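Enquirer: From the sequence below, what's the structure:
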Amino acid sequence: MPLQFIWLIESCWFFGTTICVFFNFMSFYLGCASVHNVALIAVDRYLALSNPFFYSKKITVNLIIFVVFLNWMFSLGYNVALLYCNGFFTHALTLCPSECLIMVNEIWSFVDLVVVFVLPCSIMLVLYLKVFAIAKRHANAITRVANSNPDANKSDVPKRSERKAAKVLGILVSVFLLSLVPAHICSFMVESIQRQIFNDVLKYMTTLFYLNSLFNPIIYALFYPWFQKSMTIIVRCRICSPESSLMQVK
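Expert: Sure thing, here's the model as predicted:
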């Protein structure tokens, strides 16, 4: 991100060819891994809510580490293949010193659209809709129990929980779409826009794509108290203590 922002401000690449190669490779690699991590969070939440007994028994720390490792390895292999097939490793050193753009052909642009946008976005939309349906069903069940018991405290907690779940999920998906859609639309407009204008627009749209990885933790911090407590434990280095796994954050 520092290199990206400097590039936007100066409108010219000042860091040389080697840094450009590293910058482009890490941009593709980290961007893909980040988007898939967000999709995996949706899978994790759906499993936790839809089948809590299965989740508590089968979804272990070792399994999570293995899945995250596979995600990063898949992202690495996919982006090496994408860049190699677009001549990145053979022609990167011949780039103009003042430019740092890698052009992807139409076929790979479509493949990248499916792998980095359509697939994770579909997973998020479907599973978060299911998560909201489960939360709504739980809220209705709590309301029925409260109404059937005249001595129960009839509060609006279920309704507030339902509204909060809808708000958080709506914001998450909306930010995800607003961050990724412009960059992918721009990648298909290379032939219809003047080159310099296209390069400038692509830089801004790519920056928005990168910022999605910044927006998500902020959203979680704003709406989830347990996330705030977890971040406090990490920032204060209390996570390094032996009893950190026993700390209550909920």
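Enquirer: hey, let's count contacts and neighbours off CA atoms from now on
Expert: OK.
Enquirer: Mind giving me the packing neighbours of whichever helix in the chain runs longest?
Expert: With secondary structure taken from DSSP state H, the chain has its longest helix at helix 16-50. Applying 3 or more Cα pairs under 8 Å, 6 or more residues apart in numbering; DSSP states H and E, we find helix 16-50 packed against helix 52-58, helix 61-85, helix 119-148, helix 195-223.
Enquirer: Dump these into a markdown table; add distance to Asp112 and mean neighbour count as well.
Expert: A markdown table is the format used below for the helices and strands packed on helix 16-50 (distance: least, Cα to Cα, whole Å; neighbours: other Cα atoms under 10 Å):
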| stretch | distance to Asp112 | mean neighbour count |
| --- | --- | --- |
| helix 52-58 | 32 | 12 |
| helix 61-85 | 8 | 15 |
| helix 119-148 | 10 | 16 |
| helix 195-223 | 14 | 16 |
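Enquirer: Could you save the ones you listed as a markdown table and add columns showing distance to Val38?
Expert: Converted to a markdown table, those look like this (distance: least, Cα to Cα, whole Å):
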| stretch | distance to Val38 |
| --- | --- |
| helix 52-58 | 19 |
| helix 61-85 | 11 |
| helix 119-148 | 8 |
| helix 195-223 | 8 |
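Enquirer: I'd like to know which of those is closest to Ser11.
Expert: When the helices and strands packed on helix 16-50 are compared by Cα to Cα, helix 195-223 sits nearest Ser11, at 8.1 Å.
Enquirer: Can you list the buried residues in the longest helix of the chain?
Expert: 17, 20-21, 23-25, 27-40, 42-43, 46-48 (16 or more other Cα atoms under 10 Å).
Enquirer: Taking helix 195-223 as reference, get the angle to that helix.
Expert: Relative orientation of helix 16-50 and helix 195-223, computed by axes from the mean of the first three to the mean of the last three Cα atoms, to 10 degrees: 40 degrees.
Enquirer: returning to what we had before: Ser98: which of the helices and strands packed on helix 16-50 is closest?
Expert: helix 195-223 (12.4 Å).
Enquirer: what's the following helix or strand after the closest one?
Expert: Using DSSP states H and E, the helix or strand that follows helix 195-223 towards the C-terminus is helix 225-235.
Enquirer: That following helix to helix 195-223, inter-axis angle?
Expert: 100 degrees.
Enquirer: I'd like the structure of this one too, to check against the first:
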Amino acid sequence: MLKINITDHQQNITVQYCFPDNNSSCRKEVQTGPAYMFLFIVLSCISVCTVFLNLLVIISISHFKQLHTPTNLLILSLAVADLFVGLFLMPMKMMELADTCWYLGKLGCSILPVINFLSTSASLYSLVLIAVDRYIAVSDPLLYSTRISVCKMSVIIIIGWIFSLLYNILYLYFNDHFFQSQLRCYGECVLFVKHSWFIADVVIVFVTPCSIIIISYSLIFKIARYQAKAVRAVSNVVSVCQKDKVLNSSETKAAKTLGIVIFVYLTCWVPFFLCSLSVENVNSVSVVWTIFGWLMYMNSSVNPLIYAIFYSWFRESVKYILSCRIFESSSSTINLFPERL
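Expert: Now for the predicted structure:
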């Protein structure tokens, strides 16, 4: 590494460059110290947990035939998108925090944002589809199986991923990212987003999905309350006090679950977009962008906890996976819902 010592009467400054043999190389800044070491350890643990939890979800739904349902396919799609976040994006962002230099060249700089946006947008649209799927299941449970099948859901998921990929490629293309014409020096990988495009992106990627999720879960909660009141009105088996207790418990549990879903989603996504709206030219290397970007990535760590760990079938499947019993010949047909026997 090339070092240039500039001696002054009061200080000695050491300047390092990313590529010493290149005259247009960027300056190198390496973050060290106990605080950064602690930060890297925490972020590494988050990345590992994100990969591990989502892998458990993917293996569970893929292996056990009993879990091959339309709703679980959406959870599988969500887990795949979140796995990419933990496996690729989080480690790359940690490298950017540790070292300001970009060593993967122009091709790597062009591909990384595609993976970044594809993973986050696919994760977000999976959340939207899960919300819509649950609304259909609650509003018309008798006709749900005829309207939504595994085959139809697979096609919908594939279309969603293709749309996310094409949209993100066009988004980066019209922001001149693939040409890298705005880079100031060699060894830099920066994404510059035009403010007009960012506004359009906010509407497509944030406002619309956010609205659908909130409206869907609000309607689900209203329908659940209506159905609970209907059951209370016609039931003659349980006493009035017992019925009120069961109803209140059911409503409270539903409210808490929906509240967690909406709260985590908004907490992870709102700060990033609201803060970026106040900037005329969005620069991906800014400190604020980095902090709120990591907050968005954290949603991929929490998603498996919300959409999978709370399910009894997931706890049962994890026992088989961790004990390596899935390698048994008939493990894929194991009943994960023993209470239904």
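Enquirer: Looking for the alignment partner of Pro70 of the second structure in the first structure.
Expert: Counting by TM-score structural alignment, Pro70 of the second structure lines up with no residue in the first structure.
Enquirer: Count the neighbours of Pro70 of the second structure for me.
Expert: 19 (other Cα atoms under 10 Å).
Enquirer: Next, the contact list for it, please.
Expert: Neighbouring residues of Pro70 of the second structure by Cα atoms under 8 Å, 6 or more residues apart in numbering: Ile148, Ser149, Val150, Met153, Ser154.
Enquirer: State the number of residues packed around the first one.
Expert: A count of neighbours around Ile148 of the second structure, defined by other Cα under 10 Å, yields 16.
Enquirer: closest to Val157 of the first structure out of the helices and strands packed on helix 16-50 of the first structure?
Expert: Smallest distance to Val157 of the first structure across these (Cα to Cα): 8.4 Å, for helix 119-148.
Enquirer: thinking again about what came up before, so which of the contacts of Pro70 of the second structure comes closest to Tyr226 of the second structure?
Expert: Closest to Tyr226 of the second structure, out of all of the contacts of Pro70 of the second structure and judged by Cα to Cα, is Ile148, at 23.5 Å.
Enquirer: Now do the closest one against Val237 of the second structure, distance only.
Expert: 34 Å (Cα to Cα, to the nearest Å).
Enquirer: any idea how far the most centrally placed residue in the second structure lies from Ser121 of the second structure?
Expert: A centroid search over the second structure (Cα atoms, centre = their mean) returns Ser300, at 3.4 Å, as the residue closest to the centre. Distance from Ser300 of the second structure to Ser121 of the second structure, counting by Cα to Cα: 11 Å.
Enquirer: again with Gly160 of the second structure
Expert: 9 Å.
Enquirer: Same question for Lys253 of the second structure.
Expert: 29 Å.
Enquirer: overlap in contacts of Ser300 and Ser121 of the second structure?
Expert: Joint contacts of Ser300 of the second structure and Ser121 (Cα under 8 Å, 6+ apart) do not exist.
Enquirer: sorry, back to before: for Asn105 of the first structure, which of the helices and strands packed on helix 16-50 of the first structure is the nearest?
Expert: helix 61-85 (9.1 Å).
Enquirer: Quick one: the residues in the second structure that the closest one pairs up with.
Expert: Taking TM-score structural alignment, helix 61-85 of the first structure hits residues 150-174 over in the second structure.
Enquirer: mean shift of the matching stretch relative to the first structure?
Expert: Averaged over the aligned pairs, stretch 150-174 of the second structure sits 0.4 Å from the first structure after superposition, using mean Cα distance after the TM-score superposition for the first structure.
Enquirer: which residues sit against that stretch?
Expert: 68-70, 73-74, 77, 114, 117-118, 121-122, 125-126, 178, 197.
Enquirer: And for Ser230 of the first structure, the neighbour number?
Expert: With other Cα under 10 Å as criterion, Ser230 of the first structure counts 17.
Enquirer: That one - nearest residue in space that isn't next to it in sequence?
Expert: For Ser230 of the first structure, ignoring the flanking residues on the chain, the nearest one in space by Cα to Cα, 6 or more residues apart in numbering is Val249 at 6.4 Å.
Enquirer: which of the contacts of stretch 150-174 of the second structure lies closest to Ser284 of the second structure?
Expert: Phe117 (12.6 Å).
Enquirer: What sits closest to that closest one if chain neighbours are left out?
Expert: Phe117 of the second structure sits nearest to Asn168 (Cα to Cα, 6+ apart), 6.3 Å away.
Enquirer: ok, that neighbour to Thr120 of the second structure distance?
Expert: Distance from Asn168 of the second structure to Thr120 of the second structure, by Cα to Cα: 11 Å.
Enquirer: contacting residues for the aligned partner of Ile212 of the second structure in the first structure?
Expert: By TM-score structural alignment, Ile212 of the second structure lines up with Ile123 in the first structure. Going by Cα under 8 Å, 6+ apart, Ile123 of the first structure touches Ala39, Ala42, Val43.
Enquirer: try 7 Å
Expert: Ala39 (Cα atoms under 7 Å, 6 or more residues apart in numbering).
Enquirer: again, but for Phe132 of the first structure
Expert: Going by Cα under 7 Å, 6+ apart, the list of residues near Phe132 of the first structure reads Ala165, Ala166.
Enquirer: what's the counterpart of it in the second structure?
Expert: That one, Phe132 of the first structure, aligns with Phe221 by TM-score structural alignment.
Enquirer: Okay, that match and Lys243 of the second structure: tell me how far apart.
Expert: Phe221 of the second structure is 19 Å from Lys243 of the second structure, by Cα to Cα.
Enquirer: now the longest helix that the second structure contains, how far from the centre of its chain.
Expert: Longest helix in the second structure by number of residues (criterion: DSSP H): helix 240-277. Relative to the chain's own centre, helix 240-277 of the second structure is displaced by 18 Å; criterion: Cα atoms, centre = their mean, to the nearest Å.
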